[in-house]
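J.: take this sequence and fold it.
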Amino acid sequence: MKVRSEARRSAIIATAAELFKEAGYERASMNELAKRLGGSKATLYNYFSSKEELLVAVVQAYATGHLAEAMTSLTTEQQNEDLKTVLLRFGESMLVVLTNDGEALSIYRMIIAEASHSDVGMLFYRSGPSQCIEALAKLLAQAMTRGEIADADPQLRALQFLSLLTAETELRLYQRQPQPLERHQIRQLVNNAVEMFMAGALVGIVK
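T.: The predicted structure is shown next:
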């Protein structure tokens, strides 16, 4: 029974993702979703209490799930590793998905399109990015305490690093079918971001 339930939940999430991309979050209805799945709305609500909860599940499955893996390198104690090493690993884990996962890009585009006239943007933000920012800010605060980088607002520094990390990939949002990047290209993008960030974050350190 549990296996069938998990399979059904996955099927609902996959079908909802397609519906959201086609119709947009606001126009997508639970009636249409039930029709596509060949069941009833009552069945859907047994798995998800609301369309908002279903959206969060879709976002986590296709657009922000990679953040949990990336955050592992931030929340796990890394012995004998400096901040730069951790940021390089974190950045590569993020960009592998952001540059090569078509489903994640499609969901992200849908979120951007809907954000101006619904709460979908903040639902997306709270389902992953906000947690990533907090984990990164905590890591940077610890690095400041150790004297690896200059004292500053850790959350601001986290936002600045993420902006640098995605700066060279932003164009992909506007391209019809962006080409996947090779691993060595991703590593170069991450290295560019980390080098720039560390150069700025070290300003104020007394040598």
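J.: from now on I want contacts and neighbour counts done on CA atoms only, so please keep to that.
T.: OK.
J.: how about the residue nearest the centre of the chain, what does it touch?
T.: Centroid check for the chain by CA atoms, centre = their mean gives Thr64 as the closest residue, at 3.4 Å. With contact taken as CA atoms under 8 Å, 6 or more residues apart in numbering, Thr64 is in contact with 104, 127-129.
J.: how much space between it and Leu83?
T.: Using CA to CA, to the nearest Å, one obtains 23 Å as the distance from Thr64 to Leu83.
J.: and if you look at Ser127?
T.: Taking CA to CA as the measure, Ser127 and Leu83 are separated by 26 Å.
J.: can you point out the buried residues in the helix or strand where His184 lies?
T.: For His184, the host element (DSSP states H and E) is helix 183-201. Burial within helix 183-201, assessed by neighbour count using 16 or more other CA atoms under 10 Å, is assigned to 186-187, 189-191, 193-194, 197-198, 201.
J.: so which of the contacts of Thr64 comes closest to Thr43?
T.: The shortest distance between Thr43 and any of those, using CA to CA, involves Ser127 and amounts to 23.8 Å.
J.: returning to that earlier point: helices or strands up against the helix holding His184?
T.: Helices and strands touching helix 183-201, by 3 or more CA pairs under 8 Å, 6 or more residues apart in numbering; DSSP states H and E, are helix 83-100, helix 154-167.
J.: another sequence for comparison is provided below:
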Amino acid sequence: MRVKTDEKRQEIVAVATKIFGEMGYHEASMSAISAALGGSKATLYGYFKSKEQLFAAVLTDALEEYGSQVFDALETRHDADLKTVLHEFGHAYLTFVTTPEVMSLGQNAMTQKFSEDLGPELYKNGSQKGWRRVEHFMTAKLDEGALSAPSALVASLQLKGLLESGILEPLRYGCEPHVTFDEAVDYAVAAFLGAYGAQPAS
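T.: Model prediction:
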């Protein structure tokens, strides 16, 4: 019996990421992935029981590897004012979600109907996990009095919507964004702080 290794799993995920990106989820096959690996399908199925499970690993690993760096910034910039931190986070977030790899994986994910168990698990370990970290950051700012909002979670998700507005939708259709990244971040942060920024005492 062959021993599974992390190195082999990482190799499989890396090759699968490339194949899914080039062919799309529906056209990609376990045969194509195993051929690109130069091994057998038996080895591939030894690590992942299905194409769906492999795609979920590709998506989760990408979000964990690159997305965590984006959300880490919120937890390490204790020396900066809130507006500066939100600007830095906004730029990092938009840069991350608009990379060709993430755009391709996201489009593939949106067109794939996942199984009853895998879909929720993928969401919880991916996008939701990252934005829960933003929620924790917002909660800390509420406790400090730097923000005034009825819900840290809703405020976090509204920031997400503001940042993505005018950027992601046109890109998904192969069109130019309506605004530049700088404009998107400036407008988003201004609107967010206008709604939830703590007002100075009169």
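J.: what angle do helix 83-100 and the helix holding His184 of the first structure make with each other?
T.: Interaxial angle of helix 183-201 of the first structure relative to helix 83-100 (axes from the mean of the first three to the mean of the last three CA atoms, to 10 degrees): 130 degrees.
J.: any idea which element His149 of the second structure lies in?
T.: Just to correct that, residue 149 of the second structure is Ala rather than His. With DSSP H and E as the test, Ala149 of the second structure turns up in no helix or strand.
J.: so what corresponds to it in the first structure?
T.: Under the alignment (TM-score structural alignment), Ala149 of the second structure maps onto Asp151 of the first structure.
J.: burial measure for the residue nearest to that match when sequence neighbours are not counted, as a count.
T.: With CA to CA, 6 or more residues apart in numbering as the criterion, Asp151 of the first structure has its nearest non-adjacent residue at 5.5 Å, and that residue is Met144. By the measure other CA atoms under 10 Å, the count of residues near Met144 of the first structure is 19.
J.: what does Pro150 of the second structure give?
T.: Using other CA under 10 Å: Pro150 of the second structure sits among 10 other residues.
J.: quick one, helices of the second structure?
T.: With helices called from DSSP state H, the second structure shows them at 6-23, 30-37, 41-47, 51-62, 68-76, 82-97, 100-111, 118-125, 127-144, 152-164, 168-172, 181-196.
J.: now the ones you listed as JSON lines including distance to Ser202 of the second structure?
T.: Below are the helices of the second structure laid out as JSON lines (distance: least, CA to CA, whole Å):
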{"stretch": "helix 6-23", "distance to Ser202 of the second structure": "55"}
{"stretch": "helix 30-37", "distance to Ser202 of the second structure": "64"}
{"stretch": "helix 41-47", "distance to Ser202 of the second structure": "62"}
{"stretch": "helix 51-62", "distance to Ser202 of the second structure": "47"}
{"stretch": "helix 68-76", "distance to Ser202 of the second structure": "30"}
{"stretch": "helix 82-97", "distance to Ser202 of the second structure": "21"}
{"stretch": "helix 100-111", "distance to Ser202 of the second structure": "46"}
{"stretch": "helix 118-125", "distance to Ser202 of the second structure": "43"}
{"stretch": "helix 127-144", "distance to Ser202 of the second structure": "19"}
{"stretch": "helix 152-164", "distance to Ser202 of the second structure": "25"}
{"stretch": "helix 168-172", "distance to Ser202 of the second structure": "40"}
{"stretch": "helix 181-196", "distance to Ser202 of the second structure": "17"}
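J.: what does stretch 85-97 of the second structure contact?
T.: Residues external to stretch 85-97 of the second structure that are found in contact with it (CA under 8 Å, 6+ apart): 66-67, 70-71, 73-74, 77, 102-103, 163-164, 181-182, 185-186, 189.
J.: and those residues, which two are the farthest apart?
T.: Arg77 and Met103 (27.4 Å).
J.: so which of those two has more stuff around it?
T.: A side-by-side neighbour count of Arg77 of the second structure and Met103, using other CA under 10 Å, places Met103 first with 17 against 13.
J.: can you pull the contacts of the more buried one?
T.: Taking CA under 8 Å, 6+ apart as the criterion, Met103 of the second structure is in contact with 97, 172.
J.: roughly how far apart are it and Ala57 of the second structure?
T.: Counting by CA to CA, the separation of Met103 of the second structure from Ala57 of the second structure is 16 Å.
J.: then Asp6 of the second structure?
T.: Here the distance between Asp6 of the second structure and Ala57 of the second structure works out to 13 Å (CA to CA).
J.: give me the more crowded residue out of those two.
T.: When Asp6 of the second structure is set against Ala57 and neighbours are counted by other CA under 10 Å, the residue ahead is Ala57, at 20 against 8.
J.: just give the nearest non-adjacent residue to that one, would you?
T.: Among residues not flanking Ala57 of the second structure along the chain, Val13 sits closest, at 7.1 Å (CA to CA, 6+ apart).
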